[in-house]
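Peer 1: with the input below, show me the fold.
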Amino acid sequence: MSIALKDADDGLFSNYETEFQLAYGEISQNLDEFVHLTAAEQRKTATGIQRAIDEAYEIIDQMAVEVQSIPSSQRSRYNNKLRGYRSDIEKAKRRIKSLRENVDRNELLGVASQGVGRDVGADQRQQLLAGQESLDRSSERLRESQRVANETESVGANILTDLRAQREQIVNSRNTLTEADNYVDKSLRTLRSMARRMAANKVITYAIIAILVVLIIFVLLSKFW
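Peer 2: Just a heads-up that it's a prediction; the model follows:
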């Protein structure tokens, strides 16, 4: 990965990190002020806190995606940050859940003390509580599905990277084999050329020897004649 691309990934992670810190700061402030609010304000604030928690989860998921673009040798530091951020949001989630249950419990007790319509009001509150719990479970399942999808995407990206690396190795090996074949062909052509030259040299040598023998015989015969 080039330095420019690495810096871009770091920049995106830092931007998401800033957004998360702002969201978490707002969540923490609202949680600290929660007990000082009226019942109506508490219910409204609880809804806002839950919405902010959902947004914080989405930001964490985006940061997790960006971490996959960072070199593997540097991911551990970012993964440690993500684990810390998830832990903070989980704590905030448990805290707001407890506060909302207290608000609902207090309202139930208030309805019961009025005497009129006590059973009907309690049933309605129980239904609301059950509906809220079902909604919380659905939100949790959606976040878990998103997390699994992100992990699957990360695994798929790593597999594609490995496949590309293996393809490059195969291409390089094929190029090396092609070059080796070319060298072998050149060597064979050189050997054939040398063999032809050696054969030609032998023919010339034999011809010279034959001529010399004929000349010697001719000289010897000329002496007797």
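
Peer 1: rest of the way, CA atoms for contacts and neighbours
Peer 2: Fine.

Peer 1: for the most centrally placed residue in the chain, what are its contacts?
Peer 2: Within the chain, the residue whose C-alpha comes closest to the C-alpha centroid is residue 68; the distance, by Cα atoms, centre = their mean, is 3.1 Å. Residues near residue 68 by Cα atoms under 8 Å, 6 or more residues apart in numbering: 75, 154.

Peer 1: and the gap between it and residue 143?
Peer 2: Using Cα to Cα, to the nearest Å, residue 68 is found at 19 Å from residue 143.

Peer 1: check residue 178 too.
Peer 2: Computed with Cα to Cα, the distance linking residue 178 and residue 143 is 52 Å.

Peer 1: and the two? Which one has more around it.
Peer 2: Set side by side, residue 178 and residue 143 show more neighbours around residue 143, with 16 against 12, by other Cα atoms under 10 Å.

Peer 1: could you also give me the structure for this next sequence, so I can compare it with the first?
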Amino acid sequence: MDNEPTALFETYESDFITLVDAVKVKLDGEAKDAQGEARKALLRRSDMELDEADEMISQMEIEIQGMLQSIKPRYQTKVKNHKTELNALKKRTRELHATANRSELLSTSSNLYGASSPSDDPYSNSDRSRLLAGTASLEDSTRRLADSHTLALQTEDVGADILRNLRGQREQIEHSRDTLSRADRSLDKASGTLKRMIKRMHMQRYTTIAIVAVLIILILLILWFKLT
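Peer 2: Coordinates of the predicted model:
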């Protein structure tokens, strides 16, 4: 039974590595070469795979709870390293999303101003300014979203640490309770032994009194026979 959490952990870890490798292939090759909607589709699939990898991390943390205390730190270190790798991939995916959005805006702008010259369109400079302002606003929103996501991940890590501390305290309380139960059983056993010793002592006392009484009677009988 002790090997079951370890085996399940390794299964989830294998699934995690498979998902991460698939995302790396997309980010390092396909997503860079693709354009437009094809790139967006690849990034969406990467997001889904990263969500699945995040779920594998959660499953691994659950399996760690059932492991022996002596091997827990080694597996907790593995999970910590996997989280670091996963967060790095999420950050790269967000950056590629932002790049794709900027490319789309720039493409739209190029198409818009390539169709007519500034002299033919008196509002082109104003439109260009609004477009640039929109791009800057989008970048700022993306940056704020990334910061919020980082804060959420940090909060999740803090919550996980608190949960681990609570589990450790629960184990200590359960260990103390077991120790107290063993002490109670030992005390009951010692009490029973003491009672038997007291009972045996009383029996020995009564036996000694009986022997003394018999001796006294015998002495009296001997003296009576001699005198008579």
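
Peer 1: for structure 1, which helix is longest?
Peer 2: The residue-count maximum for a helix in structure 1 (DSSP state H) belongs to helix 118-224.

Peer 1: that one packs against which elements?
Peer 2: Packed against helix 118-224 of structure 1, as judged by 3 or more Cα pairs under 8 Å, 6 or more residues apart in numbering; DSSP states H and E, are the following elements: helix 39-67, helix 75-114.

Peer 1: pick the most deeply packed of the ones you listed.
Peer 2: Per-residue neighbour counts averaged over each of these give the maximum for helix 39-67, namely a mean of 18 (mean count of other Cα atoms under 10 Å).

Peer 1: mean deviation, that one versus structure 2?
Peer 2: After superposition onto structure 2, the average distance of helix 39-67 of structure 1 to its aligned residues comes to 2.7 Å, using mean Cα distance after the TM-score superposition for structure 1.

Peer 1: now swap in stretch 161-168 of structure 1 and tell me
Peer 2: Using mean Cα distance after the TM-score superposition for structure 1, the mean distance for stretch 161-168 of structure 1 is 1.4 Å.

Peer 1: do stretch 188-204 of structure 1 as well
Peer 2: In the superposition with structure 2, the average deviation recorded for stretch 188-204 of structure 1 is 1.0 Å (mean Cα distance after the TM-score superposition for structure 1).

Peer 1: that stretch maps to which residues in structure 2?
Peer 2: Following TM-score structural alignment, the partner segment of stretch 188-204 of structure 1 in structure 2 covers residues 198-214.

Peer 1: distance from the chain centre to that stretch, please.
Peer 2: On the basis of Cα atoms, centre = their mean, to the nearest Å, stretch 198-214 of structure 2 sits 68 Å off its chain's mean C-alpha point.

Peer 1: over to stretch 127-139 of structure 1?
Peer 2: 34 Å.

Peer 1: now that stretch: which residue numbers in structure 2?
Peer 2: Against structure 2, stretch 127-139 of structure 1 falls on residues 137-149 (TM-score structural alignment).

Peer 1: and the matching stretch, what's buried?
Peer 2: Under the neighbour-count criterion of 16 or more other Cα atoms under 10 Å, stretch 137-149 of structure 2 has 139, 142, 146 buried.

Peer 1: I'd say the first one and residue 99 touch.
Peer 2: No: the criterion here is Cα atoms under 8 Å, and residue 139 of structure 2 misses it with residue 99 at 9.3 Å.

Peer 1: can you pull the residues that touch both of those two?
Peer 2: Residues within reach of residue 139 of structure 2 and of residue 99 at once, by Cα under 8 Å, 6+ apart: there are none.

Peer 1: re earlier: so what corresponds to the residue nearest to the centre of structure 1 in structure 2?
Peer 2: For residue 68 of structure 1, the aligned position in structure 2 is residue 65, judged by TM-score structural alignment.

Peer 1: can you tell me how far its match is from residue 84 of structure 2?
Peer 2: Residue 65 of structure 2 is 20 Å from residue 84 of structure 2, by Cα to Cα.
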